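Engineer: below are the sequence and a predicted model for it; my questions follow.
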Amino acid sequence: MSEAVFKDIHRMLSRRAKYALRAMIYLAGRRGAAPVSVRDISVDLKIPRAFLEQIFSELKRANLLVATRGKQGGFLLSRAPRDINLAEIIRHIDGPLALAPCASQTAFRQCPDCVDLRICQLRPALIAARDATAKILEETTLAQAAEEKSPPKPSV
C-alpha cells in the first residue's frame, strides 16, 4: 500500500476503526499465541480499556474475534490472519467504505441534497474512490499488515 494511500485511508477512518485495526493487527502479529486480555492490549497499544472492550465486543459479534474465559482468558482472532482483510474490520466498525451514501454498494441511498442522481457530476468520482479503496483494503490481510513495520515508501 503506498504511503499516500495509507494516509488518505487513515484520515477517513473513525478513531474506533483505527483502534480496531491496530488491535487486530496486534493479535495477528502474535501468530497463534495464547489469548490476550483487553487490559494487556490496551496497555501495549495505549488504547482506553473501556473503549477497546466495546470494540472487541462488536468484533466478537461479527465473528472476527473469539473470547476465552478464565485466568488465562482473553481474545484471539477467529480465523487465520491471512483470512481476515482490513475492509472486513472497517465495515463492521464504521460501516460502508464509500464517502457518500450514493456511492455505497451495501448501504445505497440518494444523498439528501441531490437533485437528480442520474446527472450528479460527483457520483462517478465517488464510486471510483470507493472501488479503489475497497480493492486495497480487501486485498490487504491482517497477516500482511502485521508483517509491515511501517507503510512502504512510494516507488519513484
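Structural biologist: On my side now, so go ahead. Numbers count the residues shown, from 1 in each chain.
Engineer: drop to CA atoms for contacts and neighbour counts, all remaining ones
Structural biologist: Noted.
Engineer: spatially central residue in this protein, please.
Structural biologist: With the centre of the chain defined as its mean C-alpha position, the nearest residue by Cα atoms, centre = their mean is I90, 3.1 Å away.
Engineer: what's the closest non-adjacent residue to that residue?
Structural biologist: A17 (5.8 Å; Cα to Cα, 6 or more residues apart in numbering).
Engineer: mind listing what the one you found touches?
Structural biologist: For A17, the set of contacting residues under the criterion of Cα atoms under 8 Å, 6 or more residues apart in numbering consists of I89, I90, I93, D94.
Engineer: please identify which helix or strand holds it.
Structural biologist: Assigned by DSSP states H and E, A17 belongs to helix 15-29.
Engineer: chain center to that helix: distance?
Structural biologist: With Cα atoms, centre = their mean, to the nearest Å as the basis, helix 15-29 stands 7 Å off its chain's centre.
Engineer: and the comparison structure, right after this:
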Amino acid sequence: MGEKTCVRPLDFGHSVSTESVSVSSQRESGVQLTQFSDYAIRLLMLLAMEEGHSITIGDAAATLKLSKNHLIKIANLLVRKDFIVGTRGRRGGIRLSRSSEDIRLGDIIRVTEPTLLPVQCMSTPGACSLENICRGPIYLQDAMMSFLSELDKATLADLVRNRRSAKSSC
C-alpha cells in the first residue's frame, strides 16, 4: 500500500498556510498526473482563495512551499492559456483571469497534460508488436475521455469549497 501526501490549506484569510498530511492509500492510482499539473492546480487554488486580489509569484512560492522558478514556468503557461492574468512592476502579481466558478478542472488538466496517454503505443507508432491486432488503445482512449469528462464536472471553486469543508480527508 502506498503513501500519498496531500496539502490542505489551514487558513483562508488573506494569507494562506499549508500543512502536509499523509494518508494511506488502499490502492495505487490508475492515472498519475505530472508534478507540473499538481503545482498548477495548487497555484490556481491559492488564487481562487484570493479571488479578486493579486499575489506575487514569490508569495505564492512561499505559501505553497514550491520553487519560485518552477511556479514562474507554470504561471507563464497559465497566462498564455488565459487562466490567470499577470501584471508586471512594483505592484505586479498574478490573479485569476475569470471567476473560479468558470474554470473547470478538466480544462486545467488538458492544458497541463497535453500528452495524457496511458500507454506508449498510443503516442509512438511501432512501439508494440501487437499494435495491428490490439484494440486496447481504443478502450484506453475512451477511458481517458471519461476521466476528463468527470473532471469537467468540477470547477476550481468546487476544489476550494471541498478543501474548506474537508476535515480529515484530502
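Structural biologist: On my side now, so go ahead. Since this is a predicted model, take the numbers as computed values, not measurements.
Engineer: which two of the contacts of A17 of structure 1 have the greatest separation?
Structural biologist: I89 and D94 (8.5 Å; Cα to Cα).
Engineer: more neighbours: those two, which one.
Structural biologist: Taking I89 of structure 1 and D94 together and counting by other Cα atoms under 10 Å, I89 has the greater number of neighbours (22 against 15).
Engineer: thinking again about what came up before, what do we get in structure 2 for the residue nearest to the centre of structure 1?
Structural biologist: The pairwise alignment with structure 2 assigns I90 of structure 1 to I109, based on TM-score structural alignment.
Engineer: any idea how far T63 of structure 2 is from its match?
Structural biologist: 22 Å (Cα to Cα, to the nearest Å).
Engineer: before we move on, the earlier item: quick check: buried residues in whichever helix or strand the match of I90 of structure 1 is part of?
Structural biologist: According to DSSP H and E, I109 of structure 2 maps onto helix 105-112. Using 16 or more other Cα atoms under 10 Å as the burial criterion, the residues of helix 105-112 of structure 2 that qualify are L105, G106, D107, I108, I109, T112.
Engineer: which SS state does the counterpart of D59 of structure 2 in structure 1 fall under?
Structural biologist: The criterion is TM-score structural alignment: under it, D59 of structure 2 has D40 as its aligned partner in structure 1. Under DSSP: H, G, I helix; E, B strand; the rest coil, D40 of structure 1 falls in the helix class.
Engineer: so V21 of structure 2: helix, strand or coil?
Structural biologist: Here V21 of structure 2 is strand, with the state taken from three-state DSSP.
Engineer: chain center to stretch 138-147 of structure 2: distance?
Structural biologist: Centroid separation for stretch 138-147 of structure 2 versus its chain: 20 Å, with Cα atoms, centre = their mean.
Engineer: check the mean deviation of it from structure 1.
Structural biologist: After superposition onto structure 1, the mean distance of stretch 138-147 of structure 2 to its aligned counterpart is 2.2 Å, using mean Cα distance after the TM-score superposition for structure 1.
Engineer: and stretch 69-78 of structure 2, by the same measure?
Structural biologist: On the superposed models, the aligned residues of structure 1 are on average 0.7 Å from stretch 69-78 of structure 2, with distances taken as mean Cα distance after the TM-score superposition for structure 1.
Engineer: which part of structure 1 matches that stretch?
Structural biologist: Going by TM-score structural alignment, stretch 69-78 of structure 2 sits over residues 50-59 in structure 1.
Engineer: the matching stretch: which residues count as buried?
Structural biologist: Under the neighbour-count criterion of 16+ other Cα under 10 Å, stretch 50-59 of structure 1 has L52, I55, F56, E58, L59 buried.
Engineer: helices or strands next to the helix or strand hosting the fourth one in the packing?
Structural biologist: Going back to what we said before, that points to E58 of structure 1. Secondary structure assignment for E58 of structure 1, by DSSP H and E: helix 49-61. If contacts are counted by 3 or more Cα pairs under 8 Å, 6 or more residues apart in numbering; DSSP states H and E, helix 49-61 of structure 1 sits against helix 15-29, helix 38-45, strand 65-68, helix 86-94.
Engineer: for the contacts of A17 of structure 1, which one is nearest A146 of structure 1?
Structural biologist: I89 (14.5 Å).
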